[in-house]
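A.B. asks: Just need the structure, nothing else, for what follows:
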Amino acid sequence: MLFAVSLNFAQIQKWFERDPSPLQSVGDDFYKTFDQLVDHFDNTNTKTFKQRFLVNSSVYKNGPLIIMLNGEGTLGAATLAGKYSINYFAEEMNGFMVALEHRYYGESKIDPEMKDMQYLSSKQEIADISKFIPYIKEQYKLKDNKVIVIGGSYTGNIAAWARIQLPFAIDAAIATSGPAMGILDFDRYMKHAQEQFVKITSTQCYHNTTVALTALNKLLVEDPKQFKTLFGLTTEMPDEPTAEDIQVISSYLSTEIIGSIQYYDAPNYDNNGYEGTLQIMCNKFLAPLTRKSTEAEIISSYIANVQPLNIYGELTYKAFIDQLKNPTADSFNTRAWLWQTCTEFGYYQTTDSKQMWGDKQTIESNIKMCYDAFFAEQYQDPDLALTTAYLNDMIDFTNAWYGARNAPRTHIYYTNGRVDPWSELAVVQGLKWTDGQYVGDCVTEWIDNGSHCTDMYLRWKINDPVRERQLNKLKEWLM
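C.D. replies: Next comes the predicted model:
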């Protein structure tokens, strides 16, 4: 459903898997399958695979067909059971709800072992949607019903692109937090994250976090044995880590903070006095400290209250690449998403020495990850020149194919949270034709305290007015 961000090496997370709501499925919401074409662009290939979807017609009364697009993760059984804005729109418009699992993710696999990745792309997925809509309309007698697609993050892109490319099949789209542009070196992600951390948290929290991260990154390079001792590591980490090992381990050091920014729950987001995700984290971190605390005390509190490492398994680059090359059931989705970043989008979040995160996350390390995981068996590329050229070519093609921010578009409602680092690549309120953005008959809206896809969560009560505006615009577009 939603765009997992490839947050450096370690931080592969999905917004829809972070929602703690233990809701059960309702109505006739249960898994079904559709015989989907393996390759839409080769008319000699008639092979099919089973693509999963969910249906919920519990509030349907001749309203629109509303399709929730699942992204880089497994389609959850409770997707149509009251967590997300699709339920609100369906109830208000008497809609027929469907959720579609993305090819290669969850159980919608073409290759059960995930070795053959050639049919995984956003273009194939949009073609999947073009075949799926007439099937659903025929299956459930919805021939004359209007169609709305909804997506967030990566599938925010898919929802918008599908509306642009399939206007004959899709009448309107809600596109939340979608990074509409591919980019190889996405250095603005970590810069934006730091800016938001400084803005949201206290001076003391920012200072102490910077002290901890600077010291730990230095110790990781200069004295890895002491680094292991400080964290009390029980997982495997080499006594003499390579540069690649250091890049992986360094990315783990800020995983929780980055996740807490991207998925930030603002104070009172629930209209029930919630304190705020980063505020809670900083309070725990700072509780045992004073302004006179030593560096050692700051590091100890950071490890205890912000970022443990034992939870991540083996801390080596080899283990990371081996998992990508030979995925288990737990890592199929990670392999699929990283394949898409290596063949379509890039999105690699790099850092430099001027940032609190350290300077270990380089564009070279991410390109090497692509090469080692997917291309090394196909060609020799010791200086990564071929792989770099390939990535740049594919990202340029993606931007040309979809138009980035400058595509003709109508009947799409774009939302972005100002806290969300992915908004740096999005179609956003305020940019104009002179900035390289064309909006057309669409709506763009900033959510001031919003983070990644927050308007899709019904638990975000302070976004109720946003959803009401989306609803009113959908009704207008469907007239």
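A.B. asks: contacts and neighbour counts: CA atoms only from here.
C.D. replies: OK.
A.B. asks: what sits up against stretch 387-396?
C.D. replies: Stretch 387-396 is touched from outside by 182-184, 342-346, 367, 370-371, 381, with contacts defined as C-alpha atoms under 8 Å, 6 or more residues apart in numbering.
A.B. asks: Distance from the chain centre to that stretch, please.
C.D. replies: 21 Å (C-alpha atoms, centre = their mean, to the nearest Å).
A.B. asks: If you count neighbours, what's buried in that stretch?
C.D. replies: 387-388, 391-392, 394-396 (16 or more other C-alpha atoms under 10 Å).
A.B. asks: the longest helix in this protein is where?
C.D. replies: Criterion DSSP state H: the longest helix present in the chain is helix 203-222.
A.B. asks: Residues in contact with that one: which ones?
C.D. replies: Counting by C-alpha under 8 Å, 6+ apart, 197-198, 226-227, 246, 250, 253-254, 282, 285-286, 295, 298-299, 302, 356-358 sit against helix 203-222.
A.B. asks: and the spatially closest residue to residue 193 that is not a sequence neighbour, how far is that from residue 358?
C.D. replies: Leaving out its chain neighbours, the residue that sits closest to residue 193 by C-alpha to C-alpha, 6 or more residues apart in numbering is residue 421, at 5.8 Å. Taking C-alpha to C-alpha, to the nearest Å as the measure, residue 421 falls 18 Å from residue 358.
A.B. asks: neighbour count winner among those two?
C.D. replies: The neighbour comparison of residue 421 against residue 358 (other C-alpha atoms under 10 Å) goes to residue 421, with 26 against 22.
A.B. asks: ok, that one - contacts?
C.D. replies: Counted by C-alpha under 8 Å, 6+ apart, residue 421 has contacts 188-190, 192-193, 262.
A.B. asks: Following up with a second sequence; could you model it the same way so I can compare the two?
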Amino acid sequence: MANSPKPTLSLLISLLSLLSLFPPTLSSAPKHAPRFLGKFSRSNNKGPLGAPRYKYETRYFDQTLDHFSFSDLPTFRQRYLINTEYWAGPDRRGPIFFYCGNEGDIEWFAANTGFVWELAPRFQAMIIFPEHRYYGESMPYGSFEEAYKNATTLAHLTAEQALADFAVLITELKRNLSAHACPVVLFGGSYGGMLAAWMRLKYPHIAIGALASSAPVLQFEDIVPPETFYDIVSHDFRRESISCFNTIKDSWDVIESEGQKNNGLSYLTETFRFCRKLESADDLSNWLSSAYSYLAMGNYPYPADFLMPMPGNPIKEVCRKIDNCPDGMSILQRIFEGVSVYYNYTGTVDCFNLDDDPHGMNGWNWQACTEMVMPTSSSKNISMFPAYDYNYTSDEEWCLENYHVKPRPTWITTQFGGHGFKNALKSFGSNIIFSNGLLDPWSGGSVLEDISETIVALVTENGAHHLDLRPSTAEDPDWLVEQRAAEVKLIQGWLHQYFEKKKTVFDM
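C.D. replies: Below is the predicted model of the structure:
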């Protein structure tokens, strides 16, 4: 495996979620690399996922482009979705449930966050889904093309600016609705979960608590081992089938060897049914790596179309396909049968395209090249992926070449903490739920133990990427029902405590 191709920076950059976040080396930028939810970052994603499943009104707010200077810059229209159907109103201090929009079209996140919609009637809450700047329709400078033109126009795409957007939007909405006394509860999954946790810490006067689901707030610098992400993905496959794990592990050398033959790229193109001829074997390896990572993120116990239409327990199905191939079938044909569970579960795709972003740019690539620097590597013995070490220099070169910026690998921890995170949270934080499923590769960078009585970790062994935020179904296992019940109880406690304090002040 020593000579196997290494995943590129944008392969991991592409990792989500979603979110996703991501990795290391190379000078080219594969578009299918796993990112949080980056594959949805520039489309409205209409179709089954984008179709509104819940009632809301779409509104726009004139938002400040730079909250931290007094430069004369143009404002931009921030889109947000709002539902007041169940809201108790300002007189009864009806709560506001505020989802921290992440790297993609906000309608897609709203359609996939059923937990918030299901809680609203119970708590008589208003629901708000704000869109993250530079994603969906919330484009500075009037259009995607202008906003993404260069490093100068992208300069205000940062987490701190997004949090300021949320704080200003909440403040202005409450003022316009005479809802000053209405408590705000934050929700978020993946990068949105990171934003929810950070907002609770940075703006404690704006929101009384936050549910941060699958939020890898510790995936920076050397706080967690860089091999954590790929080790968890590999564990998810190994637990289903050792032979499946070994087939995938052995396939990288076969792909590289085939790609070096005279007609090797043509053979790989035909075997994996690509619409256009592969330019390199690395492109195929990145395409496969993305699929395995997304399968781990979306390894839900029931069928779902969160990232792609997939069956329940999709990794189990991938391994069943790989292991049950007839004797004599080549390793590459076995891999194709398995990966088709992710890329073509519906059976409607005739050929596959590597490139899902014709412009070769998206917001998460920029964020990963500036402040979202998450070191990632692949271990030689535990991982089923090609082994490689994290190489910051390669990341920096890629970012300079593509965006003319240098990453700031210590900025997020400087701003929000990381080293000594537990002590800092215990001393200065409260009312945060970190929920994680251990099948989710991002769980390794999240908070997996209680920090205090009010900063709580809810961890499930078989949960995947922010499964708790998805709509409830009749197929939900008992452990998921119990996890959501625990979250409801904690949120109820926050609201009760808030109302009791308000009552005490009023009685005085």
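A.B. asks: hmm, back to that, and in the second structure, which of the contacts of residue 421 of the first structure remain?
C.D. replies: Among the contacts of residue 421 of the first structure, the contacts conserved in the second structure (both residues aligned by TM-score structural alignment, their matches' C-alpha atoms under 8 Å) are 188-190, 192-193, 262.
A.B. asks: how about the strands of the second structure, start to end?
C.D. replies: With strands called from DSSP state E, the second structure shows them at 57-63, 76-83, 96-99, 126-130, 184-189, 209-213, 432-437, 455-460.
A.B. asks: counterpart of the first one in the first structure, which residues?
C.D. replies: What that stands for is strand 57-63 of the second structure. Here strand 57-63 of the second structure aligns to the first structure at residues 30-36, judged by TM-score structural alignment.
A.B. asks: The third one too?
C.D. replies: Across the first structure, the stretch matching strand 96-99 of the second structure (TM-score structural alignment) is residues 65-68.
A.B. asks: do the last one as well
C.D. replies: Under TM-score structural alignment, the alignment places strand 455-460 of the second structure onto residues 442-447 of the first structure.
A.B. asks: got it, and the longest one?
C.D. replies: The alignment of strand 76-83 of the second structure onto the first structure (TM-score structural alignment) covers residues 49-56.
A.B. asks: That stretch vs the second structure, average distance?
C.D. replies: Taken over the aligned residues, the distance from stretch 49-56 of the first structure to the second structure averages 0.5 Å (mean C-alpha distance after the TM-score superposition for the first structure).
A.B. asks: which one of the strands of the second structure lies closest to residue 39 of the second structure?
C.D. replies: Judged by C-alpha to C-alpha, the one of the strands of the second structure that comes nearest to residue 39 of the second structure is strand 184-189, at 15.9 Å.
A.B. asks: And the contacts of the closest one?
C.D. replies: 19, 95-101, 116, 193-196, 200, 206-215, 466, 469, 491.
A.B. asks: buried residues in that strand?
C.D. replies: Here strand 184-189 of the second structure shows 184-189 as buried, counting by 16+ other C-alpha under 10 Å.
A.B. asks: for the stretch 301-450 of the second structure, what spans make up the helices?
C.D. replies: With DSSP state H, counting those that start in this stretch as the criterion, the stretch 301-450 of the second structure has helices at 314-323, 331-343, 363-368, 392-403, 411-416, 421-428.
A.B. asks: Over to stretch 410-430 of the first structure now: how far is its first residue from its last?
C.D. replies: Note: stretch 410-430 of the first structure ends 17 Å apart using C-alpha to C-alpha.
A.B. asks: picking that back up, can you redo the strands of the second structure as a markdown table with distance to residue 48 of the second structure?
C.D. replies: Converted to a markdown table, the strands of the second structure look like this (distance: least, C-alpha to C-alpha, whole Å):
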| stretch | distance to residue 48 of the second structure |
| --- | --- |
| strand 57-63 | 19 |
| strand 76-83 | 19 |
| strand 96-99 | 21 |
| strand 126-130 | 19 |
| strand 184-189 | 20 |
| strand 209-213 | 24 |
| strand 432-437 | 26 |
| strand 455-460 | 29 |
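A.B. asks: For residue 503 of the second structure, find the nearest of these.
C.D. replies: That would be strand 184-189 among these, by C-alpha to C-alpha, at 17.1 Å.
A.B. asks: Would you check that residue 453 of the first structure makes contact with residue 154?
C.D. replies: No. Taking contacts as C-alpha atoms under 8 Å, residue 453 of the first structure lies outside contact range of residue 154: 10.5 Å.
A.B. asks: Just list the residues touching residue 133 of the first structure, thanks.
C.D. replies: Contacts of residue 133 of the first structure (C-alpha under 8 Å, 6+ apart): residue 169.
A.B. asks: counterpart of it in the second structure?
C.D. replies: In the second structure, residue 133 of the first structure lands on residue 170 (TM-score structural alignment).
A.B. asks: Please tell me how far its match sits from residue 485 of the second structure.
C.D. replies: Between residue 170 of the second structure and residue 485 of the second structure the computed distance is 27 Å (C-alpha to C-alpha).
A.B. asks: which residues does the closest residue to residue 279 of the second structure other than its chain neighbours contact?
C.D. replies: In space, and not counting its chain neighbours, residue 279 of the second structure is closest to residue 265: 7.2 Å by C-alpha to C-alpha, 6+ apart. Taking C-alpha under 8 Å, 6+ apart, we find residue 265 of the second structure in contact with 258-259, 277-281.
A.B. asks: since we're on the counterpart of residue 286 of the second structure in the first structure, how many residues are nearby?
C.D. replies: Using TM-score structural alignment as the criterion, residue 286 of the second structure maps onto residue 251 of the first structure. For residue 251 of the first structure, the tally of surrounding residues (other C-alpha under 10 Å) stands at 20.
A.B. asks: do the same with residue 354 of the second structure
C.D. replies: So residue 354 of the second structure, with other C-alpha under 10 Å, has 17 neighbours.
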